[in-house]
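S.K.: Please find the sequence and the predicted model below.
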Amino acid sequence: MITAQDVWSALDSLARERGLTPSGLARAAGLDATTFNPSRRGGDEGRARWLSLGSLLRALAVLDTPLSTFAAGLEKRPFAPQGVERALEPVVGGGMWGLPLSHLGQEGLFDRYGVPTGSAWEQMDCPFNLPAPAYVVRIDTDLCEPVLREGASVVLLPGLAVRAQDRVLLVVPGEVPCVGIMSEHAPSVILPFDVSSGEGRPVPEGEGHHLHRIVMTTA
């Protein structure tokens, strides 16, 4: 079953690929600038509100994406089966779900598709306020020096394709997370921001790890 949050997330992904924010997309579509803002996506009791068909069609026209293509993409999205905990609901009233970097080694933070889930996530202030499955990580160690200092934040988006030279986060439960840049050479290796760590860190094969692309940073 497709949910309202699935529609919002798919629209956000298309907009980001074209360098548009929610408000920028709304303005380009001739709509009120707040139409697609996260603050307007929540309904009664904190449930996600469905996007109107008229607004969706105008947005897809700007994004040069046919409705049939958009719908087909939704049908192919991996959904958690019944009995498996769903992704986090959107944060109502501003902020994003997030955790300090040092907390990312614990079990149960992501579902099998790399989407944040569970009760360990905290509501954090962030100027971007992107909806789940995007999440924010607060840098609370010196593992990212000298590129990112303690107190900075990074926003990540599960499901976004990772390419060479992308800034990424690798999370392996039970291990220290790695933040760095994807190497241009195979096999996949991350060059950590922490230059004192020495050689790059290989990306594990198979399941049990999560590799997410950093889409925004804050000082």
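M.R.: On my side now, so go ahead.

S.K.: going forward, measure contacts between C-alpha atoms and count neighbours the same way
M.R.: Will do.

S.K.: Going C-terminal from the longest helix anywhere in the chain, what's the next secondary structure element?
M.R.: What stands out as the longest helix in the chain, according to DSSP state H, is helix 4-17. Downstream of helix 4-17, the next assigned helix or strand under DSSP states H and E is helix 22-28.

S.K.: List the buried residues for the following helix or strand past that following helix?
M.R.: Going down the chain from helix 22-28, the next helix or strand is helix 53-62, by DSSP H and E. The neighbour-count check on helix 53-62 (16 or more other C-alpha atoms under 10 Å) flags 56, 58-60, 62 as buried.

S.K.: Ala134 touches Val155, doesn't it?
M.R.: Yes - taking contacts as C-alpha atoms under 8 Å, Ala134 lies within contact range of Val155: 6.9 Å.

S.K.: mind listing what the residue nearest the centre of the chain touches?
M.R.: Nearest to the geometric centre of the chain sits Leu157, at 2.0 Å (C-alpha atoms, centre = their mean). Contacts for Leu157 (C-alpha atoms under 8 Å, 6 or more residues apart in numbering) come out as 133-135, 212-215.

S.K.: same question, Leu170
M.R.: 177-179, 203, 209-212.

S.K.: Doesn't it belong to a strand?
M.R.: Yes - counting by DSSP: H, G, I helix; E, B strand; the rest coil, Leu170 is part of a strand.

S.K.: take a look at this one as well, against the first:
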Amino acid sequence: MLSHESVWCAIDLLARKNGLTPSGLARRAGLDPTTFNPSKRTAGDGRPRWPSMESIAKILSATQADLSEFVALTGSGAEAGDEVAADDLTADGVEDLPLPLPQTVPLLASAEAGAGGFFDDGGYPLGSGWNEVPLPSLRGTGDYALKVTGDGMLPLYRDGDIVVVSPRTKVRRGDRIIIKPHSGELTVRIFQRKTTTLLETRSLDGGAKGDAAKTTIRLSEIDWIARIIWASQ
């Protein structure tokens, strides 16, 4: 029997099989890039949201796959976002996949990211205007890349560096995070702690000491925060 999880898992696996992210698969099929975002898989009240048969038909056409192959992917037993072994797929009659599987994530210049329309309420990529960049194998969907523009993220990140941001990854003390305020550009800080009303961070500048390194921001002034999990420097 098809389940909500197995159908979404099959979409993720079909994207990986073709060297794409779910957003890249949607784009290739002529769909909105956010069609298969994790935030679209559950309704606001917690009810499971299923992909439409039209969207499934379009991704099968775009990848030259057939329905039997898609159904085989639903039975692979993997959770969406997990690494998939080639043996798991060949057991269901699907051709071998090379490991590690290629992966790309959506890419946006950091100077553009402060404008509206690029992120949903959870900090996941939204809408058009994104490019894609190949990266080492990552786990899960929803990760994206920002290309640093200017010197606003010095001393850790220079103009031209690429940072990978993960809205789904738990943030811990000492992690580097992206902060999206209601207005203004994205900022990068070091996470200290979060209360019910405040976010406490430290400067990236290791030379700053005491209160000069600390910043407290009201959560009511922030759209979202997300952890930086990888950077090319």
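M.R.: It's in. The structure displayed is predicted, hence computed values, not measured ones.

S.K.: what TM-score comes out when they're superposed?
M.R.: The TM-score (TM-score structural alignment, normalised by the length of structure 1) is 0.57; 164 aligned residues with a C-alpha RMSD of 4.1 Å.

S.K.: Quickly note the distance from the residue nearest to the centre of structure 1 to Ala59 of structure 1.
M.R.: According to C-alpha to C-alpha, to the nearest Å, Leu157 of structure 1 stands 21 Å off from Ala59 of structure 1.

S.K.: got it, and His210 of structure 1?
M.R.: When His210 of structure 1 is compared with Ala59 of structure 1 (using C-alpha to C-alpha), they lie 31 Å apart.

S.K.: Could you check the top strand by length along structure 2 and say which residues are buried?
M.R.: Ranked by residue count under DSSP state E, the longest strand found in structure 2 is strand 222-232. Applying a neighbour-count criterion of 16+ other C-alpha under 10 Å, one finds 223-230 buried in strand 222-232 of structure 2.

S.K.: Same check on stretch 132-149 of structure 2?
M.R.: 132-133, 138, 140-149.

S.K.: Please tell me I have it right and His210 of structure 1 contacts Val171.
M.R.: Yes - here His210 of structure 1 lies in contact with Val171, judged by C-alpha under 8 Å, at a distance of 5.1 Å.

S.K.: Quick one: the strands in structure 2, in order.
M.R.: Counting by DSSP E, structure 2 has strands at residues 103-109, 131-135, 144-147, 162-166, 176-181, 187-194, 198-202, 214-218, 222-232.

S.K.: Could you export those strands as TSV, including distance to Leu73 of structure 2?
M.R.: Listed next are the strands of structure 2 as TSV, based on distance: least, C-alpha to C-alpha, whole Å:
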stretch	distance to Leu73 of structure 2
strand 103-109	18
strand 131-135	24
strand 144-147	25
strand 162-166	26
strand 176-181	35
strand 187-194	39
strand 198-202	42
strand 214-218	45
strand 222-232	29
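
S.K.: Nearest approach to Asn18 of structure 2 belongs to which of those?
M.R.: Nearest to Asn18 of structure 2, of all those, is strand 103-109, at 9.2 Å by C-alpha to C-alpha.

S.K.: The closest one packs against which elements?
M.R.: Other helices and strands packing on strand 103-109 of structure 2, by 3 or more C-alpha pairs under 8 Å, 6 or more residues apart in numbering; DSSP states H and E, are strand 131-135, strand 144-147.

S.K.: could the ones you listed be laid out in JSON lines, adding distance to Lys58 of structure 2?
M.R.: Listed next are those as JSON lines, based on distance: least, C-alpha to C-alpha, whole Å:
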{"stretch": "strand 131-135", "distance to Lys58 of structure 2": "21"}
{"stretch": "strand 144-147", "distance to Lys58 of structure 2": "24"}
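
S.K.: Looking at the ones you listed, which is nearest to Ala111 of structure 2?
M.R.: Here strand 144-147 is closest among these (C-alpha to C-alpha), at 8.5 Å.

S.K.: Off-centre distance for that closest one?
M.R.: Here strand 144-147 of structure 2 is found 10 Å from its chain centre; the criterion is C-alpha atoms, centre = their mean, to the nearest Å.

S.K.: What is the corresponding segment of structure 1 for that strand?
M.R.: For strand 144-147 of structure 2, the aligned range in structure 1 is residues 135-138, judged by TM-score structural alignment.

S.K.: Could you measure from the aligned partner of Asp159 of structure 2 in structure 1 over to Ser102 of structure 1?
M.R.: In structure 1, the residue matched to Asp159 of structure 2 (TM-score structural alignment) is Glu150. Relative to Ser102 of structure 1, Glu150 of structure 1 is positioned 11 Å away (C-alpha to C-alpha).

S.K.: Spit out the residues that contact these two alike.
M.R.: Counting by C-alpha under 8 Å, 6+ apart, the shared contacts of Glu150 of structure 1 and Ser102 are 139-141.

S.K.: want to throw these into CSV with distance to Ser13 of structure 1?
M.R.: Formatted as CSV, those follow (distance: C-alpha to C-alpha, whole Å):
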residue, distance to Ser13 of structure 1
Ile139, 24
Asp140, 28
Thr141, 30
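
S.K.: Could you list the buried residues of stretch 183-197 of structure 1?
M.R.: Under 16+ other C-alpha under 10 Å, the buried positions of stretch 183-197 of structure 1 are 183, 188-194.

S.K.: Same list, those, but as a markdown table with distance to Ser9 of structure 1 please.
M.R.: Listed next are those as a markdown table, based on distance: C-alpha to C-alpha, whole Å:
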| residue | distance to Ser9 of structure 1 |
| --- | --- |
| Ser183 | 28 |
| Ser188 | 27 |
| Val189 | 28 |
| Ile190 | 27 |
| Leu191 | 29 |
| Pro192 | 29 |
| Phe193 | 29 |
| Asp194 | 32 |
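
S.K.: which two in these are spaced the farthest apart?
M.R.: Ser188 and Asp194 (17.9 Å).

S.K.: Can you tell me what Phe191 of structure 2 aligns to in structure 1?
M.R.: Match for Phe191 of structure 2 (TM-score structural alignment): Met182.
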